[in-house]
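Student: sequence isn't available, so here's the structure alone:
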């Protein structure tokens, strides 16, 4: 089961997290690459495979994808998220 949560990471700026529970550790934080988002078929396949192996996994969209922009944010913004 996927849990979706919206998190405010800076005033007025949010990102969407998707979390799949697992019984093993550590949890895996899976970031998407430039040009795709957390719902891209490859990202979903990797996420689901990690979860099927029993690991909790969290995916998220970087702000530029969340806000519908095509160009990635500066590195400091990406790291802040």
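Tutor: On my side now, so go ahead. Owing to the predicted nature of the structure, the values given are computational and were not obtained by experimental measurement.

Student: from here on, just use CA atoms for contacts and neighbour counts.
Tutor: Will do.

Student: who's in contact with stretch 58-78?
Tutor: By CA atoms under 8 Å, 6 or more residues apart in numbering, the residues outside stretch 58-78 that reach it are 13-20, 27-32, 34-38, 47, 81.

Student: hold the first one in mind and look at this next one:
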């Protein structure tokens, strides 16, 4: 098992033609892969469930990059249109690729 309490590092993720969204990167010592995790429609990346998942994965050697969608970043309740959501996912995966180095990279989300 790896250290379960690796600190979350705040970062900005540039989304082309949209702006920047917040991200939280946890990279435990000895990480073996990196999972990019999008939040669900009702709660953002700092929701206790999202934090618990990131912490549990870190304890098992999986780094995580959580990120906000623009609507959540702006404090709106209604999700953005699909093109904005897809652009944000692509930007988060691109940012993760730069952080991952040689780690295998996976992407997913909570619904």
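Tutor: Yes, it's here. Quick caveat, the model's predicted, so the values are computed rather than measured.

Student: and the TM-score between these chains?
Tutor: After superposition, the two chains reach a TM-score (TM-score structural alignment, normalised by the length of structure 1) of 0.90; 81 aligned residues with a CA RMSD of 1.3 Å.

Student: one step back: which among the contacts of stretch 58-78 of structure 1 end up buried?
Tutor: Among the contacts of stretch 58-78 of structure 1, those classed as buried by 16 or more other CA atoms under 10 Å are 14-20, 27-28, 30, 32, 37-38, 47, 81.

Student: name the SS class of residue 16 of structure 1, please.
Tutor: Under DSSP: H, G, I helix; E, B strand; the rest coil, residue 16 of structure 1 falls in the strand class.

Student: same deal with residue 69 of structure 1?
Tutor: Per three-state DSSP, residue 69 of structure 1 ends up coil.

Student: same check on residue 72 of structure 2?
Tutor: Applying three-state DSSP: residue 72 of structure 2 is helix.

Student: what lines up with it in structure 1?
Tutor: Counting by TM-score structural alignment, residue 72 of structure 2 lines up with residue 65 in structure 1.
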